[in-house]
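Peer 1: pasting the structure only:
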């Protein structure tokens, strides 16, 4: 009975560790240039891919900001509630990739790679075009 309890505890702990290493959850975005918190983005899994939406803009003066630099169906739409991450899939190496991330400040869309760090407390967000990339490190809120 003790062995069964230990085995079940180990299984539960390993499942919790995997869940903590997932990008699914609520994240505080951090500007890589100013190191200031900008927004809260909720990442969820839908049909095997990740989708991330702006849930809150932290600067009260920017609550009503629109994406005037965006193209297509996002042009002149509110940034609050906007899907900025789409299509990332688990890569098998602890990261999620092959999706896209939109920077609503400049309207550019980048190829995306998400890598949980520090036991899932930090999310490395890499957006790249060809060989050029930029990283942000988001902080887990929940």
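Peer 2: Nice, I can see it. For clarity, every value in this text was computed on a predicted model and none was experimentally measured.
Peer 1: hey, let's count contacts and neighbours off CA atoms from now on
Peer 2: OK.
Peer 1: roughly how far out does the strand or helix carrying residue 111 sit from the chain middle?
Peer 2: Take DSSP states H and E as the rule and residue 111 turns out to sit in strand 108-117. In terms of CA atoms, centre = their mean, to the nearest Å, the centre of strand 108-117 is found 8 Å from the chain centre.
Peer 1: same question for stretch 6-15.
Peer 2: Centre-to-centre, stretch 6-15 and its host chain are 27 Å apart (CA atoms, centre = their mean).
Peer 1: sort out which residues of it are buried, please.
Peer 2: Residues of stretch 6-15 include none that count as buried (16 or more other CA atoms under 10 Å).
Peer 1: and stretch 81-94, by the same measure?
Peer 2: By neighbour count, with 16+ other CA under 10 Å as the criterion, the buried positions of stretch 81-94 are 82, 83, 84, 85, 86, 87, 88, 89, 90.
Peer 1: what about versus this one:
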């Protein structure tokens, strides 16, 4: 009897591990490196085996504001239409990343909707360790090629904080 229970438990654990979400998936707040203020919240999600990211709020901007600094089109952009006419909120500015390993994605793209620049994108999840990473952190790396680029560090957030940021967002005039 004990052997049957152990075997059943073992298979349940194996199945649960196979269906767990990658740790990069979820809500992440981008933070200004100089002021330490939140600049926006992103929803990072997996679709058809690839990773995407859309802004849910961009602080100081109307959610319907168009990404007018962007070009009309970008290589492999996943949504039809003119990118420079798409809203800041809900447009997949992070797209087509491929899983390298658990918590590590690469070979995709990110567009900076503020200036329209296009970069190769890598994302690496860093679990909170109480030392270097005080909380779960997402390393967002944009590169122009040959490893030349820079990283930003985003912090995990939740639906309640995101809803509060959406509610209190004041559009700059």
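Peer 2: That came through, no problem. This one's a predicted model, so the numbers in the text were calculated from it and none came from an experiment.
Peer 1: re the thing from before, which residue range of structure 2 does the helix or strand following the strand holding residue 111 of structure 1 align onto?
Peer 2: Going down the chain from strand 108-117 of structure 1, the next helix or strand is strand 122-129, by DSSP H and E. Residues 137-144 of structure 2 are the counterpart of strand 122-129 of structure 1, counting by TM-score structural alignment.
Peer 1: show me the contact partners of that stretch.
Peer 2: 24, 28, 110, 119-128, 149-156 (CA atoms under 8 Å, 6 or more residues apart in numbering).
Peer 1: so how much does it differ from structure 1 once superposed?
Peer 2: Here the mean offset of stretch 137-144 of structure 2 against structure 1 after fitting is 0.4 Å, by mean CA distance after the TM-score superposition for structure 1.
Peer 1: isn't residue 91 of structure 2 right up against residue 58?
Peer 2: No - when contacts are counted by CA atoms under 8 Å, residue 91 of structure 2 is not listed as touching residue 58 (11.9 Å).
Peer 1: so where do the helices sit in structure 2?
Peer 2: With DSSP state H as the criterion, structure 2 has helices at 2-18, 159-168.
Peer 1: so which of those helices is nearest residue 85 of structure 2?
Peer 2: Checking the helices of structure 2 against residue 85 of structure 2 by CA to CA gives helix 159-168 as the closest, at 21.6 Å.
Peer 1: list the buried ones in that closest one?
Peer 2: Residues 162, 165, 166 are the ones in helix 159-168 of structure 2 that count as buried (16+ other CA under 10 Å).
Peer 1: one more: stretch 48-62 of structure 2?
Peer 2: Neighbour-count burial for stretch 48-62 of structure 2, counted by 16+ other CA under 10 Å, picks out 51, 52, 53, 54, 55, 56, 57, 58, 59, 61, 62.
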